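Chemist: What follows is a protein structure lacking sequence information:
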């Protein structure tokens, strides 16, 4: 038989009077809810503060005698047991908060039942439950905001202040839950060992993707500058690039003939070169016999007997060259060059021929960007002329040309050709002869080859559509 008190029907007024003389749990439930909310604020705020503390600053303070900094360092050094206790405490508090909310709803229900004794209808009961659910939803949103979201955000913005002020009360709370934490830790530790996981290991596994994400977030929030974020990203990309990707191509190498005398080398370096190191070859660039350093040139040129000697005949003048394959990873190459105190490596292809050179500066530029000194002349590979046409260097990167001029090529062309010269030679289907000035129409542009040399296209003039191209 259903309870007539809740579902309707005659109800005696003395039951209502009896209820009002009962001790109501409402004040206790409200007090419990407020207390649990306050404790949650402390725990969630303290946890967020710990995650954002600067350990280096804490160590400095601890060395200067700051006791709270020393205590916080102890928590940070071995956070495993503390985090377990923190999770247990928050779970217990959330359960207690749930109990408080249950008593509040129960009290509201009892008050409603006795207040409407004998008068409630099914519609009125349904309305009451809708109101109760709405109140629960509002309570949930308020509690989540006040006890979790707000303290976390405030602690993240000022972690040191929050951690120092909450250290003592949170430590007392942690001690209260230790009797519960020990058996939980024992059970979870046993299960973890069954799966081959060491529960006592505090080692954090930070991946490359984690660091990239942190850098990206830091840049978006303005904490890390764009240049700094780019450098970090470039460091991680070093192991993806090979020597062949960053080398100076053989056609652009400034090298010296070993048959050249020391005086001739000095004159060449003074008048035509800005480098400090030069590969020295015998017969051709595929037979490099050493590296000439400008400091060695100056030292040996002081000896009159050496000035008219050939570079290849002066003992001790040339330094031993190091040869590497095109596929050598840049990060590995960087460590090798550091260990060998080498600033220049000769890159050879699979047939043993010289493909190019890589310097320590080339590797550093992959991290920090272009490095120029007072002797470097700015290279203008892509220049817009006054008549609206473009003067292009054949060695200009194809991707840069397409971006500047605003036309698109197929993805396979960008993969197959690094330079404009290679792309145009492929379109022409042959290497143009020196002095020849063929015109190539493609991608909605007209390209007139202006200069050819060394089996590559040196300079090109480009104009959109069918526009006449001037020299």
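Modeler: Structure's in. What do you need? Quick caveat, the model's predicted, so the values are computed rather than measured.
Chemist: From here on, just use CA atoms for contacts and neighbour counts.
Modeler: Will do.
Chemist: Checking residue 275 next. Helix, strand or coil?
Modeler: coil (DSSP: H, G, I helix; E, B strand; the rest coil).
Chemist: Residue 97: neighbour count?
Modeler: Using other Cα atoms under 10 Å, residue 97 is surrounded by 22 other residues.
Chemist: so the residue nearest to it when sequence neighbours are not counted, which of the three states?
Modeler: In space, and not counting its chain neighbours, residue 97 is closest to residue 33: 5.3 Å by Cα to Cα, 6 or more residues apart in numbering. Following three-state DSSP, residue 33 is assigned to helix.
Chemist: putting a second one here so we can go through both:
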């Protein structure tokens, strides 16, 4: 009976080491750091152990192999006599000892596999951080007790790794892909709400999107002619209630400055006409190149503290205008998009009306397309059509991509105003 008791103790000890190995290896650094911030000192010990795991894993392997050898020696002696006695009741042949040994070996091996390996490792994988913080102190003491053996085997391991030019320590760098994977998992299991998921995803798109995807393009800019009469100015303010208007001399290519609508309204309230006086015009215009990403533009706006910027291309020609609100919509999406501003309108479960200026990254999310082809060459869905066709598309022309049909519905001059996107049965 003492041998059976020793086997049980060996199984428990082996289970502890197997559980510790998996738990400390599988513990997530992000979650451990949260526990450290909450005052859990053992979580910090686990992080320290993960940073230099060589000695720990050397100790684990020494312990597990020693237990396995000892278990094999004791196990055969513990069970063989009992199995031989029971088996002898029905069989007394010359192979009785060998059969008893095989059954004993199989039984001991099965017990170790099940209770010293599979079950503890499964538990450690299910809740790695909870297990790790509870076993880390014991593991550190055992490592200290086996220091001579640990130093010897860990040193040889490091020499072999260096010989093959393999890093001796693991570098844990949290990449964008890692964070996205965690977001996907959180959204799948419900711990991250859909709006939160979309918002965080949009933040990661800030570096990949440029000003042209959110700005008001040149042909849609409402501006005042410096020679405009009071009636024309008042009409534009009523029809387009913006806070700021550009002031030009005949066209956007002759930009003079900008004026605030509240200054004109103040004149009207004083009984004066709504004409644009020189003293109302601010000639300090904030310019941004169209090659800036949304992230860079946000940082620039933060430093400049300007409400809007004129977007220019490499030839110093105005191509659009962008406000802080436009940039915010770039990653806030539907959270600040009001009724009437939708660029993508769902008609039914298999078709959408899409504005030509819709950023392709936004349409890709709606259609669940991983990426449009050679996406770095264009920003909008109209640009996608033009780039793919290698010409300006005409009304009713279409292309198929990713299981969808992109059909031009409305064209105004050289501008693609609206498309109809329809799901088709096969990808082309």
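Modeler: Nice, I can see it. Every value quoted in this text rests on a predicted model; they were computed, and no experiment measured them.
Chemist: Please report the distance of the equivalent of the residue nearest to residue 97 of structure 1 over in structure 2 from residue 189 of structure 2.
Modeler: The pairwise alignment with structure 2 assigns residue 33 of structure 1 to residue 11, based on TM-score structural alignment. Residue 11 of structure 2 sits 36 Å away from residue 189 of structure 2, going by Cα to Cα, to the nearest Å.
Chemist: and the two? which has more neighbours close in?
Modeler: residue 11 (22 against 10).
Chemist: check contacts around that one.
Modeler: 111-112, 115-116 (Cα atoms under 8 Å, 6 or more residues apart in numbering).
Chemist: what about 10 Å?
Modeler: 5, 67-68, 71, 108, 111-117 (Cα atoms under 10 Å, 6 or more residues apart in numbering).
Chemist: One more: residue 233 of structure 2?
Modeler: Residue 233 of structure 2 neighbours (Cα under 10 Å, 6+ apart): 223-227, 261, 264, 273-276.
Chemist: likewise residue 99 of structure 2?
Modeler: Taking Cα under 10 Å, 6+ apart, one finds 80, 83-84, 87, 105 in contact with residue 99 of structure 2.
Chemist: Can I get those residues in CSV including distance to residue 401 of structure 2 and secondary structure?
Modeler: Shown next, in CSV, are these (distance: Cα to Cα, whole Å; DSSP: H, G, I helix; E, B strand; the rest coil):
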residue, distance to residue 401 of structure 2, secondary structure
80, 70, helix
83, 69, helix
84, 72, helix
87, 71, helix
105, 62, helix
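Chemist: Buried subset of those, written for ChimeraX?
Modeler: Of the contacts of residue 99 of structure 2, the buried ones can be selected in ChimeraX as follows, counting by 16 or more other Cα atoms under 10 Å:
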select :80,83,84,105
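Chemist: can you give me the helices in the stretch 1-150 of structure 2?
Modeler: Taking DSSP state H, counting those that start in this stretch as the test, the helices found in the stretch 1-150 of structure 2 are 2-26, 29-37, 41-51, 54-87, 96-113, 119-126, 128-145, 147-163.
Chemist: what residue of structure 2 takes the place of residue 20 of structure 1?
Modeler: Under the alignment (TM-score structural alignment), residue 20 of structure 1 pairs with nothing in structure 2.
Chemist: does residue 20 of structure 1 really touch residue 13, like I thought?
Modeler: No: taking contacts as Cα atoms under 10 Å, residue 20 of structure 1 lies outside contact range of residue 13: 11.1 Å.
Chemist: what about residue 100 of structure 1, how many residues close to it?
Modeler: 22.
Chemist: Now for residue 118 of structure 2: which residues touch it?
Modeler: Residue 118 of structure 2 touches 15, 18-19, 112, 124, counting by Cα under 10 Å, 6+ apart.
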